[in-house]
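S.K.: Need a 3D model of the sequence below.
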Amino acid sequence: MSSGILLVDKPQGITSHDVVARTRRLAGTRRVGHAGTLDPMATGLLILGVNASTRLLTYVVGLDKEYLATIRLGSTTTTDDAEGDLVNTASPDAVSAASEAAIAAGVHALTGAISQVPSSVSAIKVDGKRAYALVRSGEEVVLKSRPVTVSSFDVLERRDAAGTIDLDVRVVCSSGTYIRALARDLGSALGIGGHLTALRRTRIGPFDIADASRLAELDVAASLLPPAAAASALFPPVALTEAQAVDLGHGKRVDAAGLGDLDEPGPDGLYAAVAPNNHLVGLLRITDGVAKSAVNFPPDEATDAAGGPGA
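M.R.: The predicted structure is shown next:
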């Protein structure tokens, strides 16, 4: 099995690791990992790396993300989403009193650079244990707030019912932002409570759900995005000569002047170094006019059934 990146549309009701396990069987290799976990309730874009391309996942995890979600105002749950037990329910009069202006103000306050307390049932580790595991064992968990950026928080539609308001929203945010927490905090600000009832991830950085394969129909070999294409979506590509490709692959430095006109570097000052045969040589960094490989990318290797980078 070749190396590459897979864009998968995760269905509801299974974990991200379930997707990895199925892909391992389909690909015939243990060397499959994923970037950016989705809860079982959530659907949408999950990015997998196969074989050597698992090393590219490091550069995917921190990218900005886009979600479509439904927030239900009027009640809170133990998990801040529909999978938890109901905790509090506001009176129908209080819910119906939530005006468009009040909701808009609450959304605006949660847009931009904000401080967010993650949901207590998140995968964040507390004293070496996952927060959700501690909550399930009966412990009370209070996580520290953390800075996140919500670039866009748009209300697409509002639906009123007896005692509830459902908001369909679109959120673009930095890595580490919890959409469940946005639902919780919006409901709290309005004084009526809120939780998430639906969540779909539609984009991670340059990768879009429109290009993803449904898990039930996944053909790994046909769906693999080659390493050079994946890396070139993450970083500005540099077309190497054969000699430059050999030198960089062997850890030698190359005069940056011989690389032609270059765009501004990508995150961490990196470029995607691509050989004439469209093989990804690696990720290179230029310092003082000299290019050097920061991450070597080996040629496709035989399937490693014994193990490798996992989820």
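
S.K.: Every contact and neighbour count from this point should use C-alpha atoms.
M.R.: OK.

S.K.: For Val126, the count of nearby residues, please.
M.R.: 14 (other Cα atoms under 10 Å).

S.K.: any idea which element Leu248 lies in?
M.R.: helix 242-249 (DSSP states H and E).

S.K.: Report all helices and strands that that helix contacts.
M.R.: Helices and strands touching helix 242-249, as assessed by 3 or more Cα pairs under 8 Å, 6 or more residues apart in numbering; DSSP states H and E, comprise strand 254-255, strand 280-287, strand 290-296.

S.K.: Looking at those strands, which one is packed in the most?
M.R.: Stretch with highest mean neighbour count among these: strand 280-287 (a mean of 22; mean count of other Cα atoms under 10 Å).

S.K.: Please name the spatially closest residue to Val169 (chain neighbours excluded).
M.R.: Nearest-residue entry for Val169: Val155, 4.5 Å, with adjacent residues in sequence omitted and distances by Cα to Cα, 6 or more residues apart in numbering.

S.K.: Who are the packing partners of the helix or strand harbouring that neighbour?
M.R.: Element membership of Val155, judged by DSSP H and E, is strand 146-161. The contact analysis (3+ Cα pairs under 8 Å, 6+ apart) places strand 146-161 against helix 100-109, strand 112-116, strand 164-173.

S.K.: again, only this time at 6 Å
M.R.: Counting contacts by 3 or more Cα pairs under 6 Å, 6 or more residues apart in numbering; DSSP states H and E, the secondary-structure elements packed against strand 146-161 are strand 112-116, strand 164-173.

S.K.: and Thr23, what element?
M.R.: Secondary structure (DSSP H and E) places Thr23 in helix 16-27.

S.K.: in that helix, what counts as buried?
M.R.: Neighbour-count burial for helix 16-27, with 16 or more other Cα atoms under 10 Å as criterion, is recorded at Ser16, His17, Val19, Val20, Ala21, Thr23, Arg24, Ala27.

S.K.: Here is the second sequence; please produce its structure so I can put it next to the first one:
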Amino acid sequence: MTRTSIYHGGLVFRDDHPVSIDQFCRIVTATLEDYGQRVERQSVRDSNTAVVVTSLYMVELTMNARHFSDKAEDRPLGGQCQRLEISMVPADDQYEDRDISELMMVVMLYRMVDICNAESIEWMDPGTVLTVEQFLSAFTNVSPHRVRGCRSRLTPAERFAPVDETLDQIDDHYDIHAKAAEQAHTLSEEETLAMAFRSDDPLDEDYLTDVERAQNDIRRLAVWGMTGMVAILSAPVAASLAAVNLARGEDLRLNTQVLSFTGLVAVLSSTGLLAQIMQNLPI
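M.R.: This next block holds a predicted model:
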């Protein structure tokens, strides 16, 4: 088993509004399920650690006290701080999509910021520290339908070093992958035909584009052409097939299978093999 990718996320928050490790664990579970992951195990080991396991990921949460230096400017204004560390480990890099993994980490942190009085965010590396405002502005357009609206937050002063260069790199990174995701939805003619062949549900033409509607007309014409070929081989079978097409819509896969089976029976019957097979059957 290969493990070369470990995704890190961190959250520093004031404990004047206590948040339990179980609440963070539930956010991780909900996010994984939103992105199609089946959660196999969710366990809170103690008040500071929890683990969520799916078939593709293991996410470990660790919460402890945040330690500051003796400098006054490093300390938060009022109250103690807690640090939550998120470590997400793919089971196998071969079956893992790095873009989806990073996106899930973004959504987890978004949702966690919404339930606690966050001070800062650690993104992918403990040394890359962002303020809440910087994090929210950097990822404001990432999968908005997956993330609840976060409350606007005002901090008394900047307590961390500026990371403008890091923010620019993050923005460029997600712009590139957003364009790649849009291009990934463009299917070739062979892929479109394969999807139509495997589909059991008739297409709803109200939601089709002009190009998709034209392709659908071609597929329907091909289906009726195959029905006509079946009629040449066997009129009763073709009549039944036409009734099915009219009742539930033109089904490319069904017509292909019926045409193949009817053609096979016709060939066997014309060569006399079908009669020999029937004689040898223990009927």
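
S.K.: Report the TM-score for the pair.
M.R.: TM-score of the superposed chains, computed with TM-score structural alignment, normalised by the length of structure 2, equals 0.22; 111 aligned residues with a Cα RMSD of 6.4 Å.

S.K.: Following the chain onward from the helix holding Thr23 of structure 1, which element is next?
M.R.: Trace forward from helix 16-27 of structure 1 with DSSP H and E and the next one is strand 32-35.

S.K.: name the element Ala50 of structure 2 belongs to?
M.R.: Ala50 of structure 2 belongs to strand 49-54 when assigned by DSSP H and E.

S.K.: Could you do Arg41 of structure 2 as well?
M.R.: Of the helices and strands defined by DSSP H and E, Arg41 of structure 2 is found in strand 39-44.

S.K.: mind listing what's buried in that strand?
M.R.: Along strand 39-44 of structure 2, the positions that meet the burial threshold by neighbour count (16+ other Cα under 10 Å) are Val39, Gln42.

S.K.: What are the boundaries of the strands in structure 2?
M.R.: 7-14, 39-44, 49-54, 57-65, 81-90, 117-123, 129-131 (DSSP state E).

S.K.: Which neighbouring elements make contact with the last one?
M.R.: By that I understand strand 129-131 of structure 2. When contacts are defined as 3+ Cα pairs under 6 Å, 6+ apart, strand 129-131 of structure 2 packs onto strand 117-123.

S.K.: residues in contact with the strand it packs on?
M.R.: Outside strand 117-123 of structure 2, the residues that touch it by Cα atoms under 6 Å, 6 or more residues apart in numbering are Gly9, Gly10, Leu11, Val12, Phe13, Arg14, Thr128, Val129, Leu130, Thr131, Val132.

S.K.: Could you rerun that using 8 Å?
M.R.: Counting by Cα atoms under 8 Å, 6 or more residues apart in numbering, the neighbours of strand 117-123 of structure 2 from elsewhere in the structure are 8-15, 17, 128-132, 135.

S.K.: Check stretch 104-112 of structure 1 too.
M.R.: Among residues not part of stretch 104-112 of structure 1, those counted as contacts by Cα under 8 Å, 6+ apart are Thr149, Val150, Ser151, Ser152, Phe153, Asp154, Leu182, Leu186, Ala189, Leu190.

S.K.: Now render the strands of structure 2 as JSON lines, adding distance to Asp175 of structure 2.
M.R.: Putting these into JSON lines (distance: least, Cα to Cα, whole Å) gives the following:
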{"stretch": "strand 7-14", "distance to Asp175 of structure 2": "20"}
{"stretch": "strand 39-44", "distance to Asp175 of structure 2": "30"}
{"stretch": "strand 49-54", "distance to Asp175 of structure 2": "29"}
{"stretch": "strand 57-65", "distance to Asp175 of structure 2": "25"}
{"stretch": "strand 81-90", "distance to Asp175 of structure 2": "23"}
{"stretch": "strand 117-123", "distance to Asp175 of structure 2": "17"}
{"stretch": "strand 129-131", "distance to Asp175 of structure 2": "19"}
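
S.K.: Minimum distance to Asn245 of structure 2: which of the ones you listed has it?
M.R.: Distances from Asn245 of structure 2 to each of the strands of structure 2 were compared using Cα to Cα; the minimum, 40.9 Å, belongs to strand 39-44.

S.K.: That closest one versus strand 57-65: what angle between them?
M.R.: Our comparison of strand 39-44 of structure 2 with strand 57-65, counting by axes from the mean of the first three to the mean of the last three Cα atoms, to 10 degrees, yields an angle of 10 degrees.

S.K.: List the buried residues for stretch 92-106 of structure 1?
M.R.: So, applying 16+ other Cα under 10 Å, buried residues of stretch 92-106 of structure 1: Val95, Ser96, Ala98, Ile103, Gly106.

S.K.: returning to that earlier point: just so I know, which of the strands of structure 2 lies nearest Asn280 of structure 2?
M.R.: That would be, of the strands of structure 2 and by Cα to Cα, strand 39-44, which comes in at 52.2 Å.

S.K.: what residues does that closest one touch?
M.R.: Strand 39-44 of structure 2 has contacts (Cα under 8 Å, 6+ apart) with Ile21, Asp22, Cys25, Thr29, Leu32, Glu33, Ala50, Val51, Val52, Val53, Thr54, Ser55.

S.K.: I figured the first one hits Val52, correct?
M.R.: No. The criterion here is Cα atoms under 8 Å, and Ile21 of structure 2 misses it with Val52 at 11.9 Å.
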